[in-house]
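J.: Sharing a model prediction with you, sequence too.
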Amino acid sequence: MIKLIISDLDGTLLHNSRHIKPEDQAALHNALASGITVSFASGRMHPEIVHVSNRLGLSAHAVSQNGAFVHTKDHEIILQDIFETSLVRQLAQAAEGTSIYTLLNGPDYYVTTVMNEGYAAIEANLLAPLRVMPHAVEALGSELMCCKVSYQGEMEHLLAFKQELLSTHGDKIDAYISDVRCMDVMPRHVSKGAGIQTLLSYSGIRADETICIGDSFNDISMFGTIPNSFAMSTSHPEVQANAAYVVDSVAEAIAWALQTNAGNIDTKAKHT
């Protein structure tokens, strides 16, 4: 019996940062009407997840910032985690002198030390505020609590930068491509999978009573936690290889859940 649906946002439910397919929205409401609980798990912040939930007209649990925070659908916080101060200060300055843009992630807003055309373009795709804080590096650990650092730029530059960061801080961080022009860096012990385990413990729902849907490398830990895992057919082959099934849409994965609950598991989902 499937009791919980967990969906990633960007590249899974959200397309081009904002568009939600009508069939996916209808499928989520059908799931809720059948008694299934909904949660979103995203690299985005909790206010951004709430924004998406409000657009959909539903209440959902939220695993935000790749598992750094977990909120219930009633906005009760049940998990929060942040970087160690000396480490995040190094990460905040690591891309200086390159073409890569750095966003520091507070609990409810993004931070940059400067504003220019590049950051203005990034801001257009955010659903939470972007604040300019020239003294942000000095404020880390006190005025500014940071749980994720996002780097944005050309993919080839991000991949090279990823290797540089891992060679220096690899025992303390996880770094993965989370979108076409974005790399997220988290404390090593923080992940969507760990955040989801906290949510399952809180809700009393088992992993095998859950499905999860995602499309990127930050979803692999989620796939490792939930046996009924679905990767989007547009995702990287390595991401698909870590999921139990491959689907073309959120609606298709939800159809699998509803048919499973009805005793009919003859679906179109492709097993990896």
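T.: It's in.
J.: When you work out contacts or count neighbours from here on, use the C-alpha atoms and nothing else.
T.: OK.
J.: where's the nearest residue to His46 once chain neighbours are set aside relative to His75, distance?
T.: Of all residues not flanking His46 in the chain, Ser64 sits nearest, at 5.4 Å (CA to CA, 6 or more residues apart in numbering). Between Ser64 and His75 the distance, using CA to CA, to the nearest Å, works out to 12 Å.
J.: of the two, who's got more company?
T.: Neighbours were counted for Ser64 and for His75 using other CA atoms under 10 Å; Ser64 has more, 26 against 14.
J.: In contact with that one: list those residues for me.
T.: Contact criterion CA atoms under 8 Å, 6 or more residues apart in numbering gives Phe40, Ala41, Ser42, Gly43, Arg44, Met45, His46, Ile49, Val70 as the residues in contact with Ser64.
J.: do Val111 as well
T.: Contacts for Val111 (CA under 8 Å, 6+ apart) come out as Leu103, Leu104, Asn105, Leu130, Arg131, Val132, Met133, Ala136.
J.: in the stretch 151-272 of the chain, which spans are helices?
T.: 155-169, 192-203, 220-225, 237-241, 250-261 (DSSP state H, counting those that start in this stretch).
J.: who touches Ala68 in this structure?
T.: Ala68 makes contact with Leu79, Gln80, Asp81, Ile82, Cys147, Lys148, Val190, Ser191, Lys192, Gly195, according to CA under 8 Å, 6+ apart.
J.: Against that first model, consider the following:
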Amino acid sequence: MKAIFFDIDGTIYHPEIGISQNTIDEIHRVQKLGHKCFIASGRPTGFISKEVKSIGFDGYVLANGAHIVTEGKTIDSLTLPYDETKKLIEYVESQGYEYILLTTDRCYLKKESPHMYEFYAWCNIDMDSLCNDYDLDEVLKKTIKLEIRYNKKEDSVGLIERLGAFFYEKHDDSLNIEVSNIDTSKGHGIETMLNYYGLDVDDSYCFGDGANDIEMFKTVGHPIAMKNAIPMIYHHASIICEDVLHDGVAKELKRLF
């Protein structure tokens, strides 16, 4: 039995085409051969679209490894440090930035967040998971990841100065910073999943394209980069497949299995 881990955005999903039927069919074929197929994403549970859920993956490494789910149950989760997160949110609110708090089951976003509502509607997430009526302190105690939308590019400097206790990814194109626990990664989540199923690293594969996939590439036995990946990913890949718009995942699955 092999374990195959798939990133979502830019790997199996593209906003122009969604997830191709060829990719879905190949994932199902590989599962029928007895292999396990998992999502490994920076997205939390609430950001996993119904389109992705309907495929029937064997499990999920979510929020960059902070939440691991298989066989219908959570096998590991890690929250953000409460005190540091509370201080960060106080600063974010003082600057008038929008933000979303992400837990293992819900996404908490204030009504007065027009940019984020518009952005997430475009990102193909499960909008039903968004909650705008909540107790901030209670949610902070169970937050595994958060995202902040700043107002202009230079605002990111002040934010980054306050992120020493966290791992973060900055996206200036969308004025967004993703904030995760510094002690976790997709690689950590994959190790947890492999241990759960008693699988060897050499029996693991992954497909990815972004900076948060690097630890995943360092962890699995057979890292596969999409042709549309960022350049630094190529240095960690053993295989480079076709890009997402040309069914790269489907073609490589057919070749490998």
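T.: Happy to help now that I have it. Everything numeric in this text was worked out from a predicted model, so none of it was measured.
J.: Could you find the counterpart of Glu90 of the second structure in the first structure?
T.: Taking TM-score structural alignment, Glu90 of the second structure has Gln93 as its aligned residue in the first structure.
J.: secondary structure element for the closest residue to that match other than its chain neighbours?
T.: The shortest distance from Gln93 of the first structure to any residue other than its chain neighbours is 7.9 Å, reached at Val137 (CA to CA, 6+ apart). Val137 of the first structure is part of helix 136-139, with elements assigned from DSSP states H and E.
J.: so what does that helix touch, helix or strand wise?
T.: Counting contacts by 3 or more CA pairs under 8 Å, 6 or more residues apart in numbering; DSSP states H and E, helix 136-139 of the first structure packs against helix 85-93.
J.: Show me what secondary structure element comes after the helix it packs on.
T.: By DSSP H and E, the next helix or strand past helix 85-93 of the first structure is strand 101-105.
J.: The very next helix or strand once past that next one against the second structure, how far on average?
T.: Heading C-terminal from strand 101-105 of the first structure, the first helix or strand you meet, by DSSP H and E, is strand 110-112. Here the mean offset of strand 110-112 of the first structure against the second structure after fitting is 1.5 Å, by mean CA distance after the TM-score superposition for the first structure.
J.: what range in the second structure does strand 110-112 of the first structure sit on?
T.: Going by TM-score structural alignment, strand 110-112 of the first structure sits over residues 107-109 in the second structure.
J.: What of stretch 203-213 of the first structure?
T.: With TM-score structural alignment as the criterion, stretch 203-213 of the first structure aligns to 197-207.
J.: By how much does stretch 248-255 of the second structure deviate from the first structure on average?
T.: On superposition with the first structure, the mean distance recorded for stretch 248-255 of the second structure (mean CA distance after the TM-score superposition for the first structure) is 4.6 Å.
J.: quick one on the thing from earlier: inside helices: which ones of the contacts of Ser64 of the first structure?
T.: Of the contacts of Ser64 of the first structure, the ones assigned to helices by DSSP state H are His46, Ile49.
J.: Distance check, the closest residue to Lys218 of the second structure other than its chain neighbours against Asn132 of the second structure.
T.: Spatial nearest neighbour of Lys218 of the second structure, excluding adjacent residues (CA to CA, 6+ apart): His236 at 6.8 Å. Going from His236 of the second structure to Asn132 of the second structure by CA to CA gives 40 Å.
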